[in-house]
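In: My questions concern the predicted model and sequence given below.
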Amino acid sequence: MNYSPDISITRRSSAVSRYCSAKSYFDEIEEQDEGGSRSDIENQSPARLQDALLSNSGRKTKCRTPQQILYQAALRDDWGAAEPILEKDLSLARAKMTERGERVLHIAAVARSTRFILELVNKMEESDLELPNNGGTNAFCFAAASGVVKIASIMRDKNKKLPNIISKHGSAITMAALLGHKDMVVYLYKVTDLAALDNLERFELLEATIQHELYDVALDIFKKDTALATTIVEGNRSLLHALSKKALTISWRDPDGKWKRFVHMLNAGSMRVCSPVRRIFISMISRMPFITRFERVWVIRGKSLLKKQAGVLLEELWAECLQLPEAELARLISKTQILNSAAKAGNVEFLAVLIRDHPDLIWKVDRRKHTIFHVAALHRQEKVYSLIHQIGAVKDLITLGVDVDGNNILHLAGKLGQPIPLKQKIRQQFGEIEELKQKLGQPMPCNDIILESIKQLLEEILQQRLAEQTPANIEYEEALQQLITEIDQKIGQPSPCNIIMRKALQKLIREIEAIKKLAETVCFKEEEKIMPPSFLRVSGAALRLQREILWFKEVEKIVPPSFLRMKNNDEKTPRQLFSEEHKLLLKEGERWMRDTANYCMIVATLIATVMFAAAFTVPGGNNDNEGTPIMLKLKGFTVFVISDAVAMFCSIVSIIMFLSILTSRYNEDDFLVSLPKKLLLGLTTLFASIVGMLVAFAATFFLVYNNHMAWQPKLIAAISGVPVALFGCLHYKLWWDTVKSTYWSKFLFKPGKHRLY
């Protein structure tokens, strides 16, 4: 295959607006059509429409025009109301019904009115189904966007050309793929001639199938046009870039046995697109009892199969890319930033495949001079970072890299990990707002000085914005910039009354706090998607801080000693940067640890008090002559004594542990081992004391009432296990996170099974 030096394709501007907002466009049409009173029918005034259509409250009114009746009938799948009108005037089926030119077939497709479409299509000509709206989209594309295969099949049976018609905004199969309608894509793939699609349309289709994990279709499309592997479209997007964020498995490269290779051979392609003979053979194999009993083969049908298919697709794409000249391959990698994207997403399998065949990729840096290991340290992707232990002495050279801000890899590990740091940083940036609030009650002799200080604060916040221009981040910056402009206009204006000034400041503070809320709740959702699940699932600020300290300590092991004292462009050493970035997280960790210890210690104290009293108020009472318990020789009494002692001593140990937590110094290093171990021991003994208390209660109930009741003691004993189970379920996550953070954290950076060489 011949490769052109320029492998970029410019994306159509009209397609950008359609494809990037395909779902929002369809939802907008659907929302418009669900509320009839909000739709403008051609040549009808709003007043008449309000009387004619259904109101939001569901009130029915008499329709006054045939267009309105058809519109509502299409929405409600009411062919009985539409049939008399179309029998009188069939041209209404071709008339435009909305401002955007949707016809009755468009509306019915959006409303998923299957019966209405079946009857309507039977009355229409083949050419009528090709009529577009004002945006150049026919009703078949709307049917594809609806996701209802039956609707699309009805239209296609009437007009076989519909799947191959490329409208102004693309093909029907591409629209269905962009919206993630898997069944619709599989159906349309069978009836669409891919040769009728241009290169860009095929790329859009293949990228959409990758994004929605339709790897069986994606593999088939790629085999028909392998040049798509080296294609770059507008926005520096490529197929490898789309695949870099997807979970995949390259298990067939592992030394599996013959049985697993046979299973993988059967499942390499989805049953939805394989041949009938193969589909029957696979179906027969799957029903054999010994298969389901031994290997649980058909678990592969789910996520495991998707990962394996993604791995096969990656191998095919990468093999095609390796045929490029070295300069063009380097351009493809650097322009699309696939290494950076995979490292951010923690896609270690993706990186392992690429580096096996092209070892020099470990030296590649992005625009900020970060290697994949720098990116992994910055975004806390331990699986990717652990690859550094598989490259031998080369790691000593890679870690010497310094980015554009003068940060070495230890500086990056010292930065607050995402997404927690972003919200913490916003709170830190807006921390001076509280000081401004306190000034509102004090005399303010100079308005300009106060306004200048506010302006300076906002400009500092604006300068610390994120590097990535996400839509939410842009909105955040625009709000800040507008506020700075308003302050500029007020500087220099006379303000004789402090009350007026205070009101102005109060308004400014409200606006700033609104921007703060926007930043915390909206701006960083994109960042949360690329964080490792192990980081996001950690409970509590204290355990998150422990994970941050673990990262810093791990990176500290591999850097030269001189890097510990190296200063970046801001004249900060890695340790100084770590302490500054984690200052607020340290405070939140201390507060979280204190609150947890306080609440748990209250419970432990109550249990200790009750168990101490129960030890000397035994069931059945004492012998007046000897002072010994009357039921001393009963087995149930032994259970009571042991469980009471266990609950008593465990609760006391729990109190000691939580008291030790409350009196701790709360230094950074305390969060690494000391505090988590104390918390773990306190939670474990607290749970044991609760179990012992309930066992003692059940034993007491048996001793007192067993001779007088038949089944009630057994029922009470069974019910006493409910609080234990409830406590375990509600607090299991915290306990398990503490166990993992305390004892399993040493395996966090252990090299995995993904061998590079």
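Out: Done, it's in.
In: only C-alpha atoms for contact and neighbour calcs from this point on.
Out: Will do.
In: Following the helix or strand where Asp51 lies in sequence, what is the next regular element?
Out: Here Asp51, judged by DSSP states H and E, is contained in helix 46-52. Where DSSP H and E defines the elements, the next helix or strand beyond helix 46-52 is helix 66-76.
In: elements contacting the following helix or strand past that following helix?
Out: Going down the chain from helix 66-76, the next helix or strand is helix 79-88, by DSSP H and E. Where contact means 3 or more C-alpha pairs under 8 Å, 6 or more residues apart in numbering; DSSP states H and E, helix 79-88 is packed against helix 66-76, helix 114-123.
In: neighbours around the nearest residue to Met271 once chain neighbours are set aside, how many?
Out: Ranked by C-alpha to C-alpha, 6 or more residues apart in numbering and with sequence neighbours excluded, the top spatial neighbour of Met271 is Arg279, at 5.8 Å. For Arg279, the count of nearby residues is 17 (other C-alpha atoms under 10 Å).
In: Is it correct that Arg279 is in contact with Asn267?
Out: No: using C-alpha atoms under 8 Å, Arg279 makes no contact with Asn267, being 10.1 Å away.
In: Go through the helix holding Asp51 and flag the buried ones.
Out: For helix 46-52, a neighbour-count test (16 or more other C-alpha atoms under 10 Å) marks 49-50, 52 as buried.
In: same thing with stretch 214-227?
Out: Neighbour-count burial for stretch 214-227 flags 214-219, 221-222, 226-227 (criterion: 16+ other C-alpha under 10 Å).
In: Tell me where the stretch 651-757 of the chain has helices.
Out: Secondary structure of the stretch 651-757 of the chain (DSSP state H, counting those that start in this stretch): helices at 674-705, 712-719, 721-739.
In: now, of those, which is deepest in the fold?
Out: Across those, averaging neighbours per residue (mean count of other C-alpha atoms under 10 Å) puts helix 674-705 on top, at a mean of 22.
In: Ala95: what's it in contact with?
Out: 103-104 (C-alpha atoms under 8 Å, 6 or more residues apart in numbering).
In: now Ser579
Out: Here Ser579 is in contact with Gly414 (C-alpha under 8 Å, 6+ apart).
In: Based on its surroundings, how many neighbours for the residue nearest to Ser146 when sequence neighbours are not counted?
Out: Computed as C-alpha to C-alpha, 6+ apart, the closest residue to Ser146 that is not its neighbour in sequence is Val110, at 6.0 Å. Using other C-alpha under 10 Å, Val110 has 27 neighbouring residues.
In: adding another structure so you can compare the two:
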Amino acid sequence: MTMSSINSRTTLIVPFLLEKDKKNYENWKFYIKNYLLAQDLWDIVEYGNILEGNWRKKNAAALHAILCSCSLDISSQIKDTSAKDAWKYLAKMPEEREPEEGEPQERSSGGEEINRPYWLKLTKKIYKGDWQDVREFIFDKGRITFPQITGFEETALHVAIKAEQDKIVKELIEMMSIPELEKMDCNGHTALSLVAFEGRKEWAELLVQKNQGLLTIADKVGNIPLTRAANYGREEMTHYLYDETLNYIQTSRHDNILQPGKEGNHGFHLLRSCIANKMFVNLLHFIVEPGLSFHVGNDGFITTVELPTTSTTPTGDVQLDVFDQSHDERNIRKQVSIFVGFHRLGLKVYELTGIKKICDLKLRHHLANEVLLSMCKYVSALELNHERDDFGVGAALFEATKHGVEEFVTELCKANPSFGFKTNIDGRLFFMVAVQHRQEKVFNLIYGVNQAWNAGHINKKDIDGNNILHIAGGLAPDFERAGISSSPALQIQRELQWFKAVESIVPEWCKEAKNNNDQTPKDVFTKSHKELVKEGQKWMADTASSFIILSILLVTVTFAVSFTVPGGNNQTTGFNVFGNPNVPQR
């Protein structure tokens, strides 16, 4: 690497690269951490929360910053991990140096004696991608061994997977023994765990075919290959590994680690990751019984309509399966090529016009609803009371209410009406929470319930003695008001509309009822909105001043225009330039 290329990689982030000897690690850590803090990326590195809405984008930005701040020897080892895992790697990375003469060699975690400089040559050959060269090196000593050869305790197969060398990966899988395939790197990743992250299904098939036990080996974080693939949104890989893991559990009589309550909570993490990454096709495959609403094919895609004469390939081209044998073969090929050409053109128009994006969103919404309906079947069997655990369903109900997801609230209460009377930590029912967060779609459901439900929710008080009208009198959360309008005056209007709407459906006693602070609903409204009223008054005054200035400017311009003659006047005679020349001029 030239000095100019090094400088171009470091000037924007850190003043120097992290080297393998780690002599500059502490200084490097100070610079890169400050950079990540300044870019609002440190939380992703420290906590690695995959449920954050923009996690994928922020993780990519943080990992890019770390990679650009490391030497190539280091960055090549961590390029296929998350930012959080990369940071952990670097903290634990041993200092790498050549051993002095007579100094004992390093030992791997398995107790193997490792000659780092010797095996470093193999690492470089793997990255070059010449299998014959790699093979000759492996057979050089007359016996085939696959120790952990890098500072990260990786085998040659780990290195080949990260280097994305297809030929070398396949050959090494064939050569390595079952125990060697189970060797882990310093982060607990087997070869299958790395492949699950990469999403290379053909490599996974070779590994599973040779050693099914890899499917249930968890890394140091606790992820088995299946949950690791789901965490990173590898949809096809997740579908494949789920089928293989379930098959292995059933055929080998292995403990079903995907069941609720099992160590590692793999089943829970799998469903959570699928929801977070919007992999609803996989979710349906996991929770819907075969043969119900959908058929899930081997490629992981749902088939809703079987077409008798056409099939769609992964590239989007259409192949005709049934031909009229009476046609000439050349004419058939011509017709098919023309049809495929028009089909490709149609796909381009389909994508460029935004129709594809809309269809994808509609399909995703439809699949999400199907997942919801399937999950509600299990919810309907729950026996709910104040002592029994609801497995987090109640928390999901209140979260959906808070964000205005009326479909979820409706289907959940249909499946198990008992959840309609579930209270949160503040002693509030979901209709009260809907009013608190100004979610009119959820609140409007109150008009469709029976009288008993209606009375139960309207007459309910929370732990502070507030009824539903008291809650309407409270100030909406900042993020809810921000979505209404930036104008304080309009926010006040919206708040007043909410209060009046709730007031119109409650009985008379609710309007004058007092909470534990001896306040009526109107008292709560007046006190809660005091500052917002002041902001509204100031906004009105500022707006009025702006309109007055604008009015003065308009009057001034209008006055000037009304007394200006088109074309102007002749500077010698004083007459209009466009005046009639035949008119006598005095």
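Out: Ah, there it is. In this text the structure is predicted, and so the values were computed from the model without any measurement.
In: Export the helices of the stretch 651-757 of the first structure as a markdown table, with columns for distance to Tyr189 of the first structure.
Out: What follows is the helices of the stretch 651-757 of the first structure, written out as a markdown table (distance: least, C-alpha to C-alpha, whole Å):
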| stretch | distance to Tyr189 of the first structure |
| --- | --- |
| helix 674-705 | 55 |
| helix 712-719 | 57 |
| helix 721-739 | 45 |
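In: among those, which is nearest Ser171 of the first structure?
Out: helix 721-739 (47.5 Å; C-alpha to C-alpha).
In: which other helices and strands contact that closest one?
Out: helix 674-705.
In: Now which residue in the first structure aligns to Thr564 of the second structure?
Out: Correspondence of Thr564 of the second structure to the first structure, assessed by TM-score structural alignment: Thr617.
In: actually Thr238 of the second structure, not the one I typed
Out: In the first structure, Thr238 of the second structure lines up with Val185, judged by TM-score structural alignment.
In: Go ahead and confirm that match touches Leu178.
Out: No: with contact defined as C-alpha under 8 Å, Val185 of the first structure does not reach Leu178; the gap is 9.6 Å.
In: Could you name every residue contacting both of the two?
Out: In contact with both Val185 of the first structure and Leu178: no residue, using C-alpha under 8 Å, 6+ apart.
In: Give me the distance between the residue nearest to Ser146 of the first structure and Glu31 of the first structure.
Out: Here the criterion is C-alpha to C-alpha, to the nearest Å. By it, Val110 of the first structure lies 10 Å from Glu31 of the first structure.
In: Could I get the full set of helices for the stretch 351-500 of the second structure?
Out: In the stretch 351-500 of the second structure, the helices defined using DSSP H, counting those that start in this stretch lie at 355-379, 393-402, 406-415, 430-436, 440-443, 451-458, 468-473, 478-482, 488-503.
In: how much does the fifth one stray from the first structure?
Out: Between helix 440-443 of the second structure and its aligned partner residues in the first structure, the average distance after superposition works out to 0.7 Å, using mean C-alpha distance after the TM-score superposition for the first structure.
In: Equivalent analysis for the second one, please.
Out: Once the two models are superposed, helix 393-402 of the second structure sits on average 2.8 Å from its counterpart in the first structure (mean C-alpha distance after the TM-score superposition for the first structure).
In: contact partners of that helix?
Out: Here helix 393-402 of the second structure has contacts from 379, 406, 408-409, 412, 419, 422, 424, 430, 433-434, 437, 439, 442, using C-alpha under 8 Å, 6+ apart.
In: quick one: which two of those residues are the most distant?
Out: Val379 and His437 (25.3 Å).
In: thinking again about what came up before, go through the buried residues of helix 46-52 of the first structure and name the one nearest Arg575 of the first structure.
Out: Of the buried residues of helix 46-52 of the first structure, the one sitting nearest to Arg575 of the first structure (C-alpha to C-alpha) turns out to be Gln50, at 67.0 Å.
In: my guess is the closest one meets Ser39, correct?
Out: No: with contact defined as C-alpha under 8 Å, Gln50 of the first structure does not count as touching Ser39 (9.4 Å).
In: Which of the helices or strands spans the residue nearest to Met271 of the first structure?
Out: Arg279 of the first structure belongs to helix 276-286, assigned by DSSP H and E.
In: Name the nearest residue to Leu662 of the first structure, ignoring sequence neighbours.
Out: Closest residue to Leu662 of the first structure apart from its sequence neighbours, by C-alpha to C-alpha, 6+ apart: Arg594 at 5.8 Å.
In: Next one: that neighbour relative to Leu317 of the first structure, how far apart?
Out: From Arg594 of the first structure to Leu317 of the first structure the distance is 53 Å (C-alpha to C-alpha).
In: what about those two, which has more around it?
Out: Ranked by neighbour count (other C-alpha under 10 Å), Arg594 of the first structure and Leu317 place Leu317 first, with 22 against 18.
In: Now do the same for the more buried one: its match in the second structure.
Out: Checking TM-score structural alignment: Leu317 of the first structure goes with Met375.
In: Could you measure from Glu119 of the first structure over to Asp77 of the first structure?
Out: 10 Å.
In: Neighbour count for those two, which is higher?
Out: Asp77 (18 against 14).
In: Isn't that one up against Phe116?
Out: Yes: with contact defined as C-alpha under 8 Å, Asp77 of the first structure counts as touching Phe116 (5.2 Å).
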